[in-house]
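A.B. asks: sharing a model prediction with you, sequence too.
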Amino acid sequence: MQKLRLALVTSAAAMLFSGLAAAQSAPPSQTPVQGTAAAVATPEMSDGEIRKIDKDGKKLTIKHGPLKNLDMPGMTMVFSVKDEAVLDQVQSGEKVRFLAEKVDGKITVTKIEAAR
């Protein structure tokens, strides 16, 4: 029984170390990339329509489709803006594509462009 247990432990260790050795010797093109920009997916922009521009409050009201990166369905809501200069670049009724992200606990428009 002792010999069988030792044989099983030895076999398991051999398989483990051979797998590690194979992973370390794989060419760079075949090794997974983790923690780099290449491995991070860029959030998808959403479609929307500007409903209201609040320059004093630095906010936009946008009727939008699903915000996939925030797991949020389509609706009309008020967003803070990361760069208040965008408030002068959009008009009420304009169709846009935008990216909203949580910034300091607030859902904020971080990128916006005219829809094509």
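C.D. replies: Received, thanks.

A.B. asks: C-alpha only now, for contacts and for neighbours.
C.D. replies: Fine.

A.B. asks: next up, the contacts around the residue nearest the centre of the chain.
C.D. replies: Nearest to the mean C-alpha position of the chain, by C-alpha atoms, centre = their mean, lies P43 at 4.1 Å. When contacts are counted by C-alpha atoms under 8 Å, 6 or more residues apart in numbering, P43 touches K68, N69, L99.

A.B. asks: next up, a second structure to put side by side with the first:
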Amino acid sequence: MKKAPLVALAALLALAGPAWAQGVKGTVTQVDPAAGKVTLDHAPIPKLGMDAMTMAYKVKDPAMLKDLKSGDKVEFEADEVGGQYTVTKIQKSK
């Protein structure tokens, strides 16, 4: 078995980073641009030790909310920022 293609694939995956490899699937239930928040019904978030639930999250950048509406299927990442759970990346699922 040739190892070079596997090494090349591993290198490409490392360059891509874990960002969307660990994205959490969810559904937008509410968007509040004035508060800079989005409410998501989402799958578990293992890195935060969080079960599946519906919860309002602050967003890192309010511009992230521009194209979102209730019912949109999304993939997102969240972290604890300043003691508050915050969506750091979000995109509509394809």
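C.D. replies: That came through, no problem. Predicted model only: the values in this text are computed from it and were never measured.

A.B. asks: element containing the residue nearest to the centre of structure 1, please.
C.D. replies: Using DSSP states H and E, P43 of structure 1 is not contained in any helix or strand.

A.B. asks: for it, give its distance to F79 of structure 1.
C.D. replies: Note on P43 of structure 1: its distance to F79 of structure 1, by C-alpha to C-alpha, to the nearest Å, is 17 Å.

A.B. asks: aligned to I107 of structure 1, what sits in structure 2?
C.D. replies: Taking TM-score structural alignment, the alignment pairs I107 of structure 1 with Y85 from structure 2.

A.B. asks: skipping adjacent residues, who's closest to that match in space?
C.D. replies: Distances taken as C-alpha to C-alpha, 6 or more residues apart in numbering place D79 nearest to Y85 of structure 2, at 5.7 Å, with adjacent residues excluded.

A.B. asks: from K94 of structure 2, how far out is the one you found?
C.D. replies: Taking C-alpha to C-alpha, one finds D79 of structure 2 at 23 Å from K94 of structure 2.

A.B. asks: who has more neighbours out of these two?
C.D. replies: More crowded of D79 of structure 2 and K94, by other C-alpha atoms under 10 Å: D79, with 16 against 6.
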